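Peer 1: Predicted coordinates and the sequence they were generated for:
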Amino acid sequence: MRIGLLTDGGYPYATGESRLWCDRLVRGLPQHEFDLFALSRSADQEQQGWVRLPDRVGRVRTAAMWTHFSEDTRHTGRPRGLTGRLATGLGRSYGRRDRRRFTAHMAALVGAVCAGAETGPEPEGVDAGTVAGLFTDGLYGLAELAGEHGGLHHALRSETTVRIVETACRAPGTGRTVHGATVPDYLAFVAELERSLRPLSLDWYDEDGLGAVDLCHAASGGAAALPGLLAKRFFGVPLLVTEHAVPLRAHYLAAPEAPLGAPVRALLANFHGLLASEVYRQAALITPGNTHVRRWQERFGADRNKLRTVYPGMEAERFAAVGEGDDEGGPATLVWIGRIEPAKDLIALLHAFAEVLRAEPDARLRIFGAPVQGAEGDTYLAQCRALAAQLFPDEATDAHAVGDNPVTFEEIGGPEVPDLAEAYAAGGVVVLSSVVEGFPISLVEAMFCGRATVSTDVGAVVEVVGGTGLVVPPRNPRALADACVALLRDPERRARLGAAARARALELFTVEQNLAAFRGIYLDLVGHAPSRWTTPPDPGDPAGPPRPFATPPEAHVLGALPPGRIAGALPAGAARPSAGVAVGAPAAAGASRVPSWALDAEGVCAGARGAGDGDA
């Protein structure tokens, strides 16, 4: 079958979220074809280029979410690439009837956003069903208008939209924050709203685009799933949503630092909340990457009957040599691995290690990582180095060798630590000190390596670790230090926890289990989906041929079929299947292929036997 993989700021770009998971999914399911529909988030991401795509990727369509609305994303010569053109319809030729339609749809959408901008997904004093109905009426109405006119960019940025936002913000019943919005806030919200709704104006919604796939698989919610919503509405394509983190949660966490006023942040938060609720409502199945994500999805309306947890798949072979070896690494060494940023709370870790060092003078802490890009990451790394120099004045200097310092800041790839597995092998205990975490990848990698772990209770940490590691409250250096000292003083316990951790990781978090889950999900969703039409049917004349799978699983028959045994199953004049068609091999042009369920035990097409062929 043909899968439309929808991504936002990730695959097929070389940088971004979910790129490794998506690449493993595409390469690990060779029986399916994939079309990619990707939204990019920055100029730097596009300059980094794409990863090398396998042959089973048929088409790639991309669109920029970071450019000005009048700019168009151009193809840069990559293989099989197609861009999503950003049309600029509904300009000066916008007729009176269409102006009324646009005003009505935009007023419904913005009115729903303003109704609960300060109270979350269940606004007080306002019926949640009414708000959701207004939002979806406005959203799909704008989508239909965009489809008729080739885009909505000028209309979404027009003075009409600004006045609609102003009216909605000043309407009775809106919260104090939104009611106090000013003209700069209206303009800022309109600009952000246009970017969020930009997928409505792409040229992906046609029979050769999203209409040609059997299933849309959104690699995250939010903007990435918006094309899937429209594919379902206009073509009946089932929608599968996978979230390893929650984009809505990330939006809330980033909001206080965003260069936007409080009214704009409140409006955007409610817009994304309403969009997430609609995505969950329309999805045929939702696959959270862990229970932490699942709880967020349920809070915003996801039906429990649609939820199925599928853990991200990770490559266990990369860490097999360390995990299966007897070397315990540095038995008195703590290892921390990750991106150096405030959310990882290295400050608390350094304070905790000062307590560890008092109890165990031979202990060492090796920090492997690089700061996140930007001034914030460099500033935080400098703060951590300064704190280390203050807490350990005699040892923490760059002039000393690695073995002489109780605390070292290192990067993976040097002569002493050439790869990631070697970094985990350098210590006897792996520490995670985060205050914010989604799915803790570094923790799973440590488990593959058979290392005992000490972690803070954030995100999906408890779910991942199970009973194979120690978990302490976040922002508690004393508890973190006590747990580390307990493991450093008990080598038998370290070994026992490390072996249990490796067994748990191999059972739950491998690429193989992830691929097996999605292999079954794809077949189940498409198998239960109703037949679709080649083009959207006319409500007055619904008759017409149903659309079969683009590439059905039964299309490839193993072995040769005797030409004379299937004659009765083929219409007059139809071409006969070629002999020796292998599983996964494309059929020759014009060749008919017989599905496996149409053959009996002898390989004869059902219905092809005559009366004397032994039928009961």
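Peer 2: Received it, and whenever you're ready, just let me know what you need.

Peer 1: alpha carbons only for contacts and neighbour counts from here, please
Peer 2: Noted.

Peer 1: list the contacts for residue 306?
Peer 2: Going by C-alpha atoms under 8 Å, 6 or more residues apart in numbering, residue 306 touches 283, 284, 285, 286.

Peer 1: State the number of residues packed around residue 460.
Peer 2: 17 (other C-alpha atoms under 10 Å).

Peer 1: Equivalent analysis for residue 51, please.
Peer 2: If we define neighbours as other C-alpha under 10 Å, then residue 51 has 14 of them.

Peer 1: wait, doesn't it sit right on residue 14?
Peer 2: Yes. Look at residue 51 against residue 14 with C-alpha atoms under 8 Å: they come within range, at 5.0 Å.

Peer 1: Scan the contacts of residue 306 and report the most crowded one.
Peer 2: Counting neighbours by other C-alpha under 10 Å, residue 286 leads those with 29 neighbours.

Peer 1: any idea which helix or strand comes after the strand or helix carrying that one?
Peer 2: Applying DSSP states H and E as the criterion places residue 286 in strand 285-288. Once strand 285-288 ends, the next helix or strand along the chain (criterion: DSSP H and E) is helix 291-299.

Peer 1: mind listing what's buried in whichever helix or strand comes after that following helix?
Peer 2: Per DSSP H and E, helix 291-299 leads on to helix 320-324 as the next helix or strand towards the C-terminus. For helix 320-324, burial by neighbour count (16 or more other C-alpha atoms under 10 Å) applies to 322, 323.

Peer 1: Give me the helices and strands touching helix 320-324, please.
Peer 2: When contacts are defined as 3 or more C-alpha pairs under 8 Å, 6 or more residues apart in numbering; DSSP states H and E, helix 320-324 sits against helix 420-425.

Peer 1: Put this next to the first one:
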Amino acid sequence: MIVLHTESSLGWGGQENRTLNEMLGLRELGHTALIICQPGARLGARAREAGFPVFETPMRLAIDLPAILGLRRIMAHVRPDVVNTHSGRDTQLAGMAARSLMRRPCIVRTRHLALPITSRFTYSVLPDHVVAVSHHVARALASAGIPAERISTVHTGIDLTRYVAPAGGGTLRAELGLPENAPLVGTVAILRRKKGHAELLEAIPAVLARFPDTHFVFAGDGPQRANLERRIAELQLGAYVHLLGLRRDVVNVLASLDLFVLPTHQEALGTAFVEAGAMGLAAIGSRVDGVPEVIDDGKTGLLVPVHDPPTLAEAIIALLADPARRRALGEAAREKVRQRFSRLAMVAGMLDVYESLIETR
């Protein structure tokens, strides 16, 4: 099978990570995966590093005739069985390009976000089928009027072979000059307002009052960095909160932690929770959107209300105070991820969708 992905986003996040993971999984099973992206896109650079054919074309506007013609030429050359689109702009452009071909591929749109849709046309008309990354997203699409029979849920999966602690454990404590026995709580996420870093900062003083040796690490970069730095200074937390910036060694970061916390305001699924679970970490997340599909409250982690620093602090304190419970939750999270959120399971689900569409046509 030849699967051609399209992506108009220039950045890197969970959406782009899932796309590259699917491409890797398809290749492992003997299929051909390719991608069309914009010049300078980080997904294109990483796909090229991984040895995939990468085609580039500018996608300036939702209606962009040169882009449609460029996409059409690439598709006519590649002759894909499936075109899988990922963002609004590339869905519109690639969808029109694909539908203009004499030998038309099946068109799938993957919906990665837990936001209201802005164009039913790019869900109901252009694609043959829509894949949602969580049941929450699938329900939101159906409630927006997308026919339920044209929606499938395929949870985001990760390559479990990557999530193995380094020999001797993580190195963050040594890197930061922290004592070996200092509790380390952390998160891995882009520094955007909706990820809830600000609420975590507000919870930290209460945690330090109970466990004064605790340190917190934020791995990631983004538009909220300056605001977070300012609030850290206001709360006099500079000695306890460490902004690590963008890290490529996520496994090492997670292997260094005692507890993973991400009080996100909005999350289609929460790949960061999946990654934490793969490392055997108990996680604290928000009871919102698709997060409860990853975290079973009281079984693989804890769920707290959105925008509630006092309750968040209580949850962190409860798990720092009970290492045995924390380890048990982490092991249960590892098992759940192994069973439901592997890359193999994700690719199998996507292939089911692709093959069903091809057989129907």
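Peer 2: Looks like it came in fine. Given the structure is predicted, the values throughout are model-derived calculations rather than measurements.

Peer 1: For the two chains, what TM-score is obtained?
Peer 2: Laid over one another, the chains give 0.82 as their TM-score (TM-score structural alignment, normalised by the length of the second structure), with 347 aligned residues with a C-alpha RMSD of 3.5 Å.

Peer 1: now the strands for the stretch 401-550 of the first structure?
Peer 2: All strands of the stretch 401-550 of the first structure, identified by DSSP state E, counting those that start in this stretch, fall at 407-410, 427-432, 452-456, 470-472, 532-533, 546-547.

Peer 1: I'd like to know which elements the longest one is packed against.
Peer 2: Right, strand 427-432 of the first structure. strand 330-337, helix 441-448, strand 452-456, helix 477-488.

Peer 1: Same check on the first one?
Peer 2: The contact analysis (3+ C-alpha pairs under 8 Å, 6+ apart) places strand 407-410 of the first structure against strand 364-368.

Peer 1: Go again with 10 Å.
Peer 2: With contacts taken as 3 or more C-alpha pairs under 10 Å, 6 or more residues apart in numbering; DSSP states H and E, strand 407-410 of the first structure sits against strand 330-337, helix 346-359, strand 364-368, helix 375-391.

Peer 1: ok, now the fifth one?
Peer 2: For strand 532-533 of the first structure, the contact count by 3+ C-alpha pairs under 10 Å, 6+ apart identifies strand 546-547 as packing neighbours.

Peer 1: what span of the second structure lines up against the strand it packs on?
Peer 2: Counting by TM-score structural alignment, strand 546-547 of the first structure falls onto no part of the second structure.

Peer 1: From the chain's centroid, how far away is that strand?
Peer 2: From the chain centre to the centre of strand 546-547 of the first structure is a distance of 30 Å (C-alpha atoms, centre = their mean, to the nearest Å).

Peer 1: Check which helices and strands that strand is in contact with.
Peer 2: Counting by 3+ C-alpha pairs under 10 Å, 6+ apart, the packing neighbours recorded for strand 546-547 of the first structure are strand 532-533.

Peer 1: mind checking how far the strand it packs on is from the chain centre?
Peer 2: Relative to the centre of its chain, strand 532-533 of the first structure is centred 28 Å away, using C-alpha atoms, centre = their mean.

Peer 1: Kindly indicate whether the most far-flung residue of the second structure relative to its centre is helix, strand or coil.
Peer 2: Relative to the mean C-alpha coordinate of the second structure, counting by C-alpha atoms, centre = their mean, the farthest residue is residue 102 (35.3 Å). Taken by DSSP: H, G, I helix; E, B strand; the rest coil, the conformation at residue 102 of the second structure corresponds to coil.

Peer 1: before we move on, back to that, okay, the helices and strands packed on strand 407-410 of the first structure in TSV with distance to residue 262 of the first structure and mean neighbour count next?
Peer 2: As requested, those are exported to TSV (distance: least, C-alpha to C-alpha, whole Å; neighbours: other C-alpha atoms under 10 Å):
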stretch	distance to residue 262 of the first structure	mean neighbour count
strand 330-337	35	21
helix 346-359	30	20
strand 364-368	37	22
helix 375-391	22	16
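
Peer 1: out of the ones you listed, nearest to residue 163 of the first structure?
Peer 2: Distances from residue 163 of the first structure to each of these were compared using C-alpha to C-alpha; the shortest belongs to helix 375-391, at 37.1 Å.

Peer 1: Can you tell me which helices and strands that closest one packs against?
Peer 2: Applying 3+ C-alpha pairs under 10 Å, 6+ apart, one finds that helix 375-391 of the first structure contacts helix 346-359, strand 407-410.

Peer 1: As CSV, those with distance to residue 319 of the first structure would be great.
Peer 2: Compiled in CSV, these are given as follows (distance: least, C-alpha to C-alpha, whole Å):
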stretch, distance to residue 319 of the first structure
helix 346-359, 25
strand 407-410, 20
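
Peer 1: Looks like residue 322 of the first structure contacts residue 428 (just checking).
Peer 2: No. The pair residue 322 of the first structure / residue 428 is not scored as a contact, 11.7 Å apart, by C-alpha atoms under 10 Å.

Peer 1: and the counterpart of residue 436 of the first structure in the second structure, how many neighbours does it have?
Peer 2: Aligned counterpart of residue 436 of the first structure in the second structure: residue 266 (TM-score structural alignment). Other residues within reach of residue 266 of the second structure, judged by other C-alpha under 10 Å, total 20.

Peer 1: Quick check: residue 266 of the second structure vs residue 78 of the second structure, distance?
Peer 2: According to C-alpha to C-alpha, to the nearest Å, residue 266 of the second structure and residue 78 of the second structure sit 37 Å apart.

Peer 1: With residue 194 of the second structure instead?
Peer 2: Between residue 194 of the second structure and residue 78 of the second structure the distance is 39 Å, computed by C-alpha to C-alpha.

Peer 1: about what we covered before: nearest to residue 471 of the first structure, out of the helices and strands packed on strand 427-432 of the first structure?
Peer 2: Taking C-alpha to C-alpha as the criterion, strand 452-456 is the member of those that comes nearest to residue 471 of the first structure, at 4.8 Å.

Peer 1: by contact count, what packs against that closest one?
Peer 2: The helices and strands touching strand 452-456 of the first structure, judged by 3+ C-alpha pairs under 10 Å, 6+ apart, are strand 330-337, strand 427-432, helix 441-448, helix 461-465, strand 470-472, helix 477-488, helix 491-508.
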